[in-house]
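Novice: got a structure for you, letters missing:
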């Protein structure tokens, strides 16, 4: 796994705090690397088996105002439609989009680890 993949999964598992994960994202040396991390986080979210119900529950926990574009898009569209829209937002929306997606991933992956994997899976990213 790449360093940023490990970091994102450590945030999802609360090995690294959410706030420290966002600070790390902010400290990345280029916008290109931030986009790469954001896109990985979107992929990780999709792989965490998010259901409509999980997404709805998780949206309420995003640490942003519900009127921010990323939150509105995630609330208004199915996830597979919202993610491409988030990816096309202007650069100034990247940080908020990352926070939104990371928050959803953290929630959905936690549910998956607790309900499906329950410490018995062989997922490399669940055994950090």
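Specialist: Nice, I can see it. What you see is a predicted model; the values in this text were computed from it and never measured. Residues are numbered from 1 along each chain as shown.
Novice: CA only for contacts and neighbour counts going forward, please
Specialist: Fine.
Novice: Which residue lies nearest the spatial centre of this protein?
Specialist: residue 102 (2.3 Å; Cα atoms, centre = their mean).
Novice: Can you say which helix or strand has that residue in it?
Specialist: In this assignment (DSSP states H and E), residue 102 forms part of helix 94-112.
Novice: can you pull the buried residues of that helix?
Specialist: 94-111 (16 or more other Cα atoms under 10 Å).
Novice: for it, packing partners?
Specialist: If contacts are counted by 3 or more Cα pairs under 8 Å, 6 or more residues apart in numbering; DSSP states H and E, helix 94-112 sits against helix 3-12, helix 31-47, helix 52-59, helix 69-76.
Novice: Let's have these in TSV, adding mean neighbour count and distance to residue 128.
Specialist: TSV is the format used below for the helices and strands packed on helix 94-112 (neighbours: other Cα atoms under 10 Å; distance: least, Cα to Cα, whole Å):
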stretch	mean neighbour count	distance to residue 128
helix 3-12	19	7
helix 31-47	18	15
helix 52-59	15	23
helix 69-76	18	29
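Novice: Next one: the residue nearest to residue 42 when sequence neighbours are not counted relative to residue 116, how far apart?
Specialist: Nearest residue to residue 42, sequence neighbours excluded (Cα to Cα, 6 or more residues apart in numbering): residue 101, at 6.3 Å. Computed as Cα to Cα, to the nearest Å, the residue 101 to residue 116 distance reads 21 Å.
Novice: let's bring in a second model and compare:
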């Protein structure tokens, strides 16, 4: 995942970015780019160690109907092979998958953020509302 997108997703996890901001970026991508982005979000979700009980909350927070295909699929569990099935859905379901996965990420990320926020080796758990910290992340990755 591009660093700037990863920062935005992590900012979403910290309630610093609205889902509409991420959805607008997502909508401009090709289908293959959308699937790549979803795959990157899956990686971030697994890194955040989701729990089975996060699924119901993610569906509720996403405001998606439980009968939508992505919601039905995710109810089979947070195992990576279950979540990867969301990437195989047709394009009209991919946007729903994106919203659902972002909310699953946010729930599991929030829990990990409380535990890891003081770890100087994990920038993704730093306070991303601090522009100086964001700038340091970008500079250290050679973006600026």
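Specialist: Sure thing, it's come through. If you're wondering where the values come from, they're calculated on a predicted model, not measured in any experiment.
Novice: May I have the TM-score of the superposed chains?
Specialist: In this superposition the chains share a TM-score of 0.85, using TM-score structural alignment, normalised by the length of structure 1; 124 aligned residues with a Cα RMSD of 1.7 Å.
Novice: Hey, what's the angle from the helix holding residue 102 of structure 1 to helix 52-59? Just curious.
Specialist: Orientation of helix 94-112 of structure 1 against helix 52-59 (axes from the mean of the first three to the mean of the last three Cα atoms, to 10 degrees) gives an angle of 130 degrees.
Novice: what does helix 94-112 of structure 1 contact?
Specialist: 8, 11-13, 22, 26, 35, 38, 41-42, 44-45, 48-50, 54-55, 58-59, 61-64, 68, 70-71, 86 (Cα atoms under 8 Å, 6 or more residues apart in numbering).
Novice: by how many degrees do that helix and helix 31-47 diverge?
Specialist: 30 degrees.
Novice: Next, the mean deviation of helix 94-112 of structure 1 compared to structure 2.
Specialist: Helix 94-112 of structure 1, aligned to structure 2 and superposed, deviates on average by 0.8 Å (mean Cα distance after the TM-score superposition for structure 1).
Novice: In structure 2, which residue range corresponds to that helix?
Specialist: With TM-score structural alignment applied, helix 94-112 of structure 1 matches the range 94-112 in structure 2.
Novice: chain center to the matching stretch: distance?
Specialist: 5 Å (Cα atoms, centre = their mean, to the nearest Å).
Novice: Residue 22 of structure 1: neighbouring residues, count only.
Specialist: 17 (other Cα atoms under 10 Å).
Novice: Without its sequence neighbours, what residue ends up closest to it?
Specialist: Nearest one to residue 22 of structure 1, counting by Cα to Cα, 6+ apart, is residue 99 at 7.0 Å.
Novice: Residue 78 of structure 2: what's it in contact with?
Specialist: Applying Cα under 8 Å, 6+ apart, the residues near residue 78 of structure 2 are 50, 51, 52, 55.
Novice: Could you check how far it is from residue 18 of structure 2?
Specialist: Applying Cα to Cα to residue 78 of structure 2 and residue 18 of structure 2 gives a distance of 24 Å.
Novice: before we move on, what about residue 3 of structure 2?
Specialist: 18 Å.
Novice: Over to residue 46 of structure 2?
Specialist: Taken as Cα to Cα, the span from residue 46 of structure 2 to residue 18 of structure 2 is 22 Å.
Novice: same question, residue 84 of structure 2
Specialist: Taken as Cα to Cα, the span from residue 84 of structure 2 to residue 18 of structure 2 is 24 Å.
Novice: Kindly report the same for residue 59 of structure 2.
Specialist: Per Cα to Cα, residue 59 of structure 2 is found 17 Å from residue 18 of structure 2.
Novice: cool, and residue 126 of structure 2?
Specialist: For residue 126 of structure 2, the distance to residue 18 of structure 2 - Cα to Cα - is 18 Å.
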